[in-house]
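S.K.: What follows is a predicted structure for the sequence shown.
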Amino acid sequence: MENSWDNLSETNCNEMEAILPNNTGRILCMLFLFFIAGVTISGNVFLILKVTRRGQFERKINVFLISLAIADFSIGFLVMPFSIIHNFTETLFFRNTVTINIFFALDAMLTISSIFHFTCMNIDRYVAVKKPMKYYQIMKRKLVSLTLIICWTISCLASVVLILTAKEGTCNPSVEGEATVIVSVLAFYFPLVLNISASVSIYLKVRNRSNQLRQMTTNENIVLQSKRQNGDTQVARTMIILQSCFILCFTPFFLFLILKNFFRVEFSPWSMLFVTWLAYTNSTINPFLYYFINNRLKLSDKNKALNKDRFQFTNNSSTFNSGQDIVQTF
């Protein structure tokens, strides 16, 4: 068995040697990728600590944020190191069929879970803006808990299905044909449509609200208008940044997946490795992105008492304040 696996390793697992023929290049790549893994782990631990210390879990977006950070942390801790060792070394343990299948399952489960969590957060933000005064009535604890359970359950089931339908006998299990299309549509393209639809709807709602505020003529309302317009700009910028990073990181991988397995387009091992790690880096970017966009978390570092001021409602802007307040939790 050992000799047969050595032969399999030589024919299927050492593709990286042709790309990086010298040890120096391989070591540099490994160091760089391990650095990314370390940043991913530390960044998500940092975000989890910040959110949990601040509390306010009545804001359901914080619950989704912690669950997303756990998924992203797991990618940095479990998936990234295995990918580095598997692709750049000849350690037999990381080329064992069982070990590879476990890695493949974890990779699929955590990546899909991260996408689903991002989608849930966009839906939560959509509810916050469209129906701000009914937000807490709609996003109840039971609904949020059920949503998280569904996210993780579907991700686990998807990984099991991928393992059962994956092509065996190679060092990099892959799903081919119609299964690739189904998985890609359910795991990425359908959530992508939901994310874009929610973002466009939020942007239109915020823009319409800004147009309404411009019609205010009193001095008090002029000041209010200025504050709200600044808030609108923040909301729009947040939506653009979050969606852009999500699309940039995940689209190349799933596009390659469709082209390779459905249209039989061949890509070099280095290209596949690049788009795979580009998808991984979304887990690296997320914690820092959410922290620096999240005015509340940054304010809590300066003065937690300032946060109370943002809960004040006025007769003319209570709906706007509550919606924007929740949206800017990011």
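M.R.: Now that the structure is in, tell me what you want to look at.

S.K.: Only C-alpha atoms from now on, for both contacts and neighbour counts.
M.R.: Will do.

S.K.: ok, the residue nearest to the spatial centre of the chain - contacts?
M.R.: Nearest to the mean C-alpha position of the chain, by CA atoms, centre = their mean, lies residue 114 at 4.5 Å. With contact set as CA atoms under 8 Å, 6 or more residues apart in numbering, residue 114 has these partners: 68, 71-72, 283.

S.K.: Please narrow those to those residing in helices.
M.R.: Here DSSP state H is the test, and the contacts of residue 114 give 68, 71-72, 283 as lying in helices.

S.K.: Reformat these as TSV; add neighbour count and distance to residue 180.
M.R.: Shown next, in TSV, are those (neighbours: other CA atoms under 10 Å; distance: CA to CA, whole Å):
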residue	neighbour count	distance to residue 180
68	27	25
71	23	23
72	30	23
283	30	23
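
S.K.: ok, how many other residues are close to residue 170?
M.R.: Using other CA atoms under 10 Å, residue 170 is surrounded by 16 other residues.

S.K.: That one contacts residue 12, correct?
M.R.: Yes: if you go by CA atoms under 8 Å, residue 170 and residue 12 touch, sitting 6.2 Å apart.

S.K.: The residue nearest to the centre of the chain: which element?
M.R.: According to DSSP states H and E, residue 114 maps onto helix 97-130.

S.K.: what does residue 179 give?
M.R.: Residue 179 belongs to helix 178-184, assigned by DSSP H and E.

S.K.: So which bits of that helix are buried?
M.R.: Neighbour counts using 16 or more other CA atoms under 10 Å place 179-181, 183-184 of helix 178-184 among the buried residues.

S.K.: now swap in stretch 86-93 and tell me
M.R.: For stretch 86-93, by 16+ other CA under 10 Å, it's 86-89.

S.K.: What is the nearest of these to residue 165?
M.R.: Distance ranking of the buried residues of stretch 86-93 against residue 165, using CA to CA, places residue 86 first at 21.4 Å.

S.K.: ok, second structure coming up, stack it against the first:
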Amino acid sequence: MNNSMPENDIMCDGNDLFTNLIWIKIFIAIFLFGLVTFAACGNILVMITLIRIRKFTRKINVFFISLAVVDMIIAVFVMIPSILRHLSQAWFLHDRMTTRIILLLDVMCSTSSILHFTCMTTDRFIAISKPLRYFQIMTRKVVVFLLLLLWTLPFLEGYLLSTFNPHVSLCLPGADFTPALVGSIVSFYIPLAFNIVMNIKIYLIVRRRRFHVLSGNQLQSFDYIKMEFRVARTISILFGCFCASWTPFFAANIYSAIRKENLSHLIWYIVTWIGYFNSTMNPFLFYFLHKRKSMRKKNTIITHHISNKKEENVLYQSNSTINTFM
């Protein structure tokens, strides 16, 4: 350890993770930096796409842009330093101030991500359960207020955990019982339970309305519900991938806190990077789901053109063309 490094700082042992073989370090570095590149480029494309279409009357798009910004921060300011810390023994990458800053951003972004999904799920629940009052409830002021909460609350949590944790370390994040337990419950498990309940309610509302006899304006109303349900289903898929990515980390965090023992550096590094991988996966899932809906729209238009001589078919197809994602 470099003598210029402060006495109480904690250095991650890169050799414990990657061994001394230079070719293994190079392979791992290329692979991880590839994930960072895909995450950065993918989220930039998502932001550009949503900004260019300018459909901000759909409040959900604002939350998608904000989520893409969160994933960008994780890619640039969390994933890259994580790679460098475990591949280099440079003291400035391991001093206490650097560790606290990276930990703050890590906690802030992971918490902000799940809160974004919580807001988007709530937005879809309101759109489906109260379609006539949606624009009265989700006003511009409400959306701005929610965006402020999505950034300020995770920042405060990250600041508290990184500042008042006496054993702060990115190598062994589960060292302290109280921060690990409270942080996991507040940041992950409570929002997780809330999102599961809201998605079940959305599914039950749509299922219940499918059994109603629909005619006239009711048909148009049900088409609107189906459109909003497709968006809610997209959010559920993205949220499911988020949970699959971060559950191993928070499960390890709870296990370490309850057993009051720490796991190896390698285990922490693996479960942490499984969580980081979600920031790479989100934009490509978004693109894939959006492409499917664009293809559905094209097929609907083609079908409408072919069957334009049948009045009842024309009515159905013209209503169904609204079933697009954006």
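M.R.: Structure's in. What do you need? Bear in mind the structure is a predicted one, so any value in this text is a computation, not a measurement.

S.K.: same for the helix holding residue 179 of structure 1, what does it pack against?
M.R.: In this structure, helix 178-184 of structure 1 packs against helix 219-261, with contacts taken as 3 or more CA pairs under 8 Å, 6 or more residues apart in numbering; DSSP states H and E.

S.K.: and the angle from the helix it packs on to helix 97-130?
M.R.: Calculated by axes from the mean of the first three to the mean of the last three CA atoms, to 10 degrees, helix 219-261 of structure 1 forms an angle of 150 degrees with helix 97-130.

S.K.: what lines up against residue 138 of structure 1 once you look at structure 2?
M.R.: Residue 138 of structure 1 maps onto residue 137 of structure 2 when the alignment is built from TM-score structural alignment.

S.K.: Could you measure from that match over to residue 129 of structure 2?
M.R.: 12 Å (CA to CA, to the nearest Å).

S.K.: post-alignment, the helix holding residue 179 of structure 1 versus structure 2, mean distance?
M.R.: In the superposition with structure 2, the average deviation recorded for helix 178-184 of structure 1 is 1.6 Å (mean CA distance after the TM-score superposition for structure 1).

S.K.: about what we covered before: run the chain-centre distance for the helix holding residue 114 of structure 1.
M.R.: On the basis of CA atoms, centre = their mean, to the nearest Å, helix 97-130 of structure 1 sits 7 Å off its chain's mean C-alpha point.

S.K.: The next helix or strand after that helix: which residues count as buried?
M.R.: Per DSSP H and E, helix 97-130 of structure 1 leads on to helix 135-138 as the next helix or strand towards the C-terminus. In terms of neighbour count (16+ other CA under 10 Å), helix 135-138 of structure 1 has its buried residues at residue 135.

S.K.: swap in stretch 202-216 of structure 2?
M.R.: 202, 205-206.

S.K.: if we can go back for a sec, I'd like the buried residues of helix 178-184 of structure 1 as JSON lines, with distance to residue 149 of structure 1 appended.
M.R.: Shown next, in JSON lines, are those (distance: CA to CA, whole Å):
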{"residue": "179", "distance to residue 149 of structure 1": "24"}
{"residue": "180", "distance to residue 149 of structure 1": "25"}
{"residue": "181", "distance to residue 149 of structure 1": "25"}
{"residue": "183", "distance to residue 149 of structure 1": "20"}
{"residue": "184", "distance to residue 149 of structure 1": "21"}
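
S.K.: Most widely separated two among those?
M.R.: 179 and 184 (8.4 Å).

S.K.: For those two, list the residues in contact with both.
M.R.: With CA under 8 Å, 6+ apart, residue 179 of structure 1 and residue 184 have no common neighbours.

S.K.: what residues are up against residue 247 of structure 2?
M.R.: Per CA under 8 Å, 6+ apart, neighbours of residue 247 of structure 2: residue 275.

S.K.: Structure 1: which residue goes with that one?
M.R.: Superposed on structure 1 with TM-score structural alignment, residue 247 of structure 2 falls opposite residue 251.

S.K.: Next one: its match relative to residue 193 of structure 1, how far apart?
M.R.: Note on residue 251 of structure 1: its distance to residue 193 of structure 1, by CA to CA, is 12 Å.

S.K.: Ok, residue 294 of structure 1 next?
M.R.: From residue 294 of structure 1 over to residue 193 of structure 1 (counting by CA to CA), the distance is 24 Å.

S.K.: Between these two, which has more neighbouring residues?
M.R.: residue 294 (16 against 12).

S.K.: What is the aligned counterpart of that one in structure 2?
M.R.: Here residue 294 of structure 1 is matched to residue 290 in structure 2, going by TM-score structural alignment.

S.K.: how close does residue 180 of structure 1 sit to residue 260 of structure 1?
M.R.: 10 Å.
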